[in-house]
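In: output the structure for:
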Amino acid sequence: MQTAALLNPIETVDPEPRLLIVDDDPGIRELTAGFLAGHGYVVDVAEDAVAMRAALARNRYALIVLDVMMPGEDGLSVLRSLDRTTAPPVIILSVIGEDVDRIVGLEMGADDYLGKPANPRELLARIRSVLRRNRERPAPVEMLSAARQYLRFAGWRLDPLARQLYDPEDVIIHLSDGEFRLLLALVEHPRRVLTRDFLLDHSRGPNSENFDRAIDVQISRLRRKLQRPDRRGGDDLVRTVRNEGYMFTADVERR
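Out: Predicted coordinates:
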């Protein structure tokens, strides 16, 4: 693991986000790291899964850019091993045309995906978008009043400020950033047919690739998380409207 750029230690400003680039190609690693460092990021690089885990043990990262095709343990295996409740957001890179890598990566909790070879400027835009979404956190607890409102449906409770979902037994159900944004879009537009393009824009941002299968994957993951024994299941709450999109079928109350 090498450090591609570091802030001047005498500076007193807050450090820029630290990124980790994981790719077995040394040329791509260094070119990508150099480009991102030139845009103000602190960038470390790792050549494989072993070096990546060593880097994660030493430093806290704002985001990981993870190549799928690596010798030994591949990127999808690495992604699967991460604790998505504590790990930084991940952008996966997959060979252009390998949609299966993108689908599986999304199922495992990746926050975004990009075809490889990646245009450095597009990668930079994706990184900024993911980091911006990750910064959209709730206000400090002391600023939240007792009158704070939840979105309630079929016994569930969604907290838009804390970005948390509570099941009917009041257990927190972990959602990735994309899953939260997708569920919020559905819950805020109940009993309306929402197109895949609409949901893609609201869950992954307007600059995302028009990749319909990505929404289908996210919907499938949401349905599994909304499935509870002996209660209305996720398939009932999110209905597929053939050739049109999806509809959230439950009544929603804001209180």
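In: CA only for contacts and neighbour counts going forward, please
Out: Fine.
In: in contact with Val22, which residues?
Out: 29, 45-49, 52, 64-67 (Cα atoms under 8 Å, 6 or more residues apart in numbering).
In: recalculate using a threshold of 6 Å.
Out: 45-47, 66 (Cα atoms under 6 Å, 6 or more residues apart in numbering).
In: how near is Leu151 to Asp236?
Out: 18 Å (Cα to Cα, to the nearest Å).
In: centroid residue for this protein?
Out: Among the residues of the chain, the one closest to the centroid is Asp111, at 2.4 Å (Cα atoms, centre = their mean).
In: is that residue in contact with Val90, as I believe?
Out: Yes: shown here, Asp111 and Val90 form a contact pair, counting by Cα atoms under 6 Å, at 5.5 Å.
In: second input sequence below; structure requested for side-by-side comparison:
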Amino acid sequence: MMQKILIVDDEAELRDVLRETLERENYIVSEAATAEEMRQVFASDNFDLVLLDLMLPDEDGLALTRYLKERSDVGVIILTGKGESVDLIIGLEMGADDYVAKPYNRRELLARIKSVIRRSSGNKEKNGKNTDVKTLVNFSGWELDLPHHKLAAPDGSDVPLTMAEFQLLRILLETPGQPVSRDHLSKQIFNKELRENSRNIDALVRRLRQKLEIDENKTQMIKSVRGSGYTILTTLD
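Out: Next comes the predicted model:
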């Protein structure tokens, strides 16, 4: 089945170039120039990915990122000309799965797109073909459903995760109690090496921590290890 991508950017020339690039790779492409158009187009179809510009004329991309993630599990890649800006970090904190800086490199953009779409569908397809694959990870009363990308709290309530948050938790749970480097996390989650002074992984960890700290004492399950990265302090049930 051909995958569907929605481009949201007010620059018509950029949209044209992106559409041509993506259609050449056999993606089905839709476009929107404003936030209002995006809402209308998004409501009319099921998309695998949204390429979202941070700077739109009627509403900023940060609010739209939140809008998309509150209503669906669609992958979101931010298009930004600001590099490692504060807005970009906030966008990742709101749930964006990745970002590409303008002017973008065609090969890098396609790699990012394939990575985000693969993360959102690959595990489900693989586990659906093999009933022996472990599908649930239980830790400290929590339950992570691998094929469905769902997290259940100890009280049984669902805790929504973005795809990047899910990947972070899954990776840390593969070696509980052992530190995982920030560079390794960046390569596994964002499909790229960690850039100097990048806060992407730190922002992602902060978001996941907030979702795991539901008790009144705010017990911190994910710990930073100086010079090593992050580790999750739990045992598998």
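In: let me see the TM-score of these two.
Out: TM-score of the superposed chains, computed with TM-score structural alignment, normalised by the length of the second structure, equals 0.89; 235 aligned residues with a Cα RMSD of 2.3 Å.
In: which positions in stretch 143-156 of the first structure come out as buried?
Out: Buried residues in stretch 143-156 of the first structure, counted by 16 or more other Cα atoms under 10 Å: 150-154, 156.
In: among those, which ones are in strands?
Out: Counting by DSSP state E, these place 151-153, 156 in strands.
In: any chance of a markdown table for those, columns distance to Ile173 of the first structure?
Out: Listed next are these as a markdown table, based on distance: Cα to Cα, whole Å:
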| residue | distance to Ile173 of the first structure |
| --- | --- |
| Leu151 | 15 |
| Arg152 | 14 |
| Phe153 | 15 |
| Trp156 | 10 |
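In: what does the longest helix anywhere in the second structure rub up against?
Out: In the second structure, taking DSSP state H as the definition, the longest helix is helix 106-129. For helix 106-129 of the second structure, contacts defined as Cα under 6 Å, 6+ apart pick out Pro147.
In: if we go to 8 Å?
Out: 21, 48-49, 75, 77, 97-98, 100, 133, 135, 146-148, 163, 167, 190-191.
In: ditto for stretch 23-36 of the first structure
Out: By Cα under 8 Å, 6+ apart, stretch 23-36 of the first structure touches 4-5, 21-22, 42-48, 66-67, 70-71, 120, 124.
In: let's go with 10 Å and repeat that
Out: With contact meaning Cα atoms under 10 Å, 6 or more residues apart in numbering, stretch 23-36 of the first structure is reached by 2-5, 19-22, 37-39, 41-49, 52, 65-71, 75, 93, 117-121, 123-124, 127.
In: and the helices in the second structure?
Out: Under DSSP H, the second structure gives helices at 12-24, 35-43, 61-71, 86-93, 106-129, 163-174, 182-190, 200-212.
In: can I get these in JSON lines with mean neighbour count and distance to Thr234 of the second structure?
Out: Formatted as JSON lines, the helices of the second structure follow (neighbours: other Cα atoms under 10 Å; distance: least, Cα to Cα, whole Å):
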{"stretch": "helix 12-24", "mean neighbour count": "14", "distance to Thr234 of the second structure": "42"}
{"stretch": "helix 35-43", "mean neighbour count": "15", "distance to Thr234 of the second structure": "39"}
{"stretch": "helix 61-71", "mean neighbour count": "18", "distance to Thr234 of the second structure": "28"}
{"stretch": "helix 86-93", "mean neighbour count": "20", "distance to Thr234 of the second structure": "24"}
{"stretch": "helix 106-129", "mean neighbour count": "16", "distance to Thr234 of the second structure": "23"}
{"stretch": "helix 163-174", "mean neighbour count": "20", "distance to Thr234 of the second structure": "8"}
{"stretch": "helix 182-190", "mean neighbour count": "18", "distance to Thr234 of the second structure": "19"}
{"stretch": "helix 200-212", "mean neighbour count": "18", "distance to Thr234 of the second structure": "12"}
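In: tell me which of these sits nearest to Pro154 of the second structure.
Out: helix 200-212 (10.2 Å; Cα to Cα).
In: can you check which part of the first structure that closest one sits on?
Out: Taken onto the first structure by TM-score structural alignment, helix 200-212 of the second structure occupies residues 214-226 there.
In: what's the answer for stretch 24-37 of the second structure, then?
Out: Going by TM-score structural alignment: stretch 24-37 of the second structure matches residues 38-51.
In: just the buried residues of that stretch, please?
Out: Quick answer for stretch 38-51 of the first structure (16+ other Cα under 10 Å): 41-49.
In: narrow those residues to those in strands?
Out: Reading strands off the buried residues of stretch 38-51 of the first structure with DSSP E, I get 42-46.
In: possible to save these as TSV with distance to Arg58 of the first structure?
Out: Output for those, formatted as TSV (distance: Cα to Cα, whole Å):
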residue	distance to Arg58 of the first structure
Val42	14
Val43	14
Asp44	11
Val45	13
Ala46	13
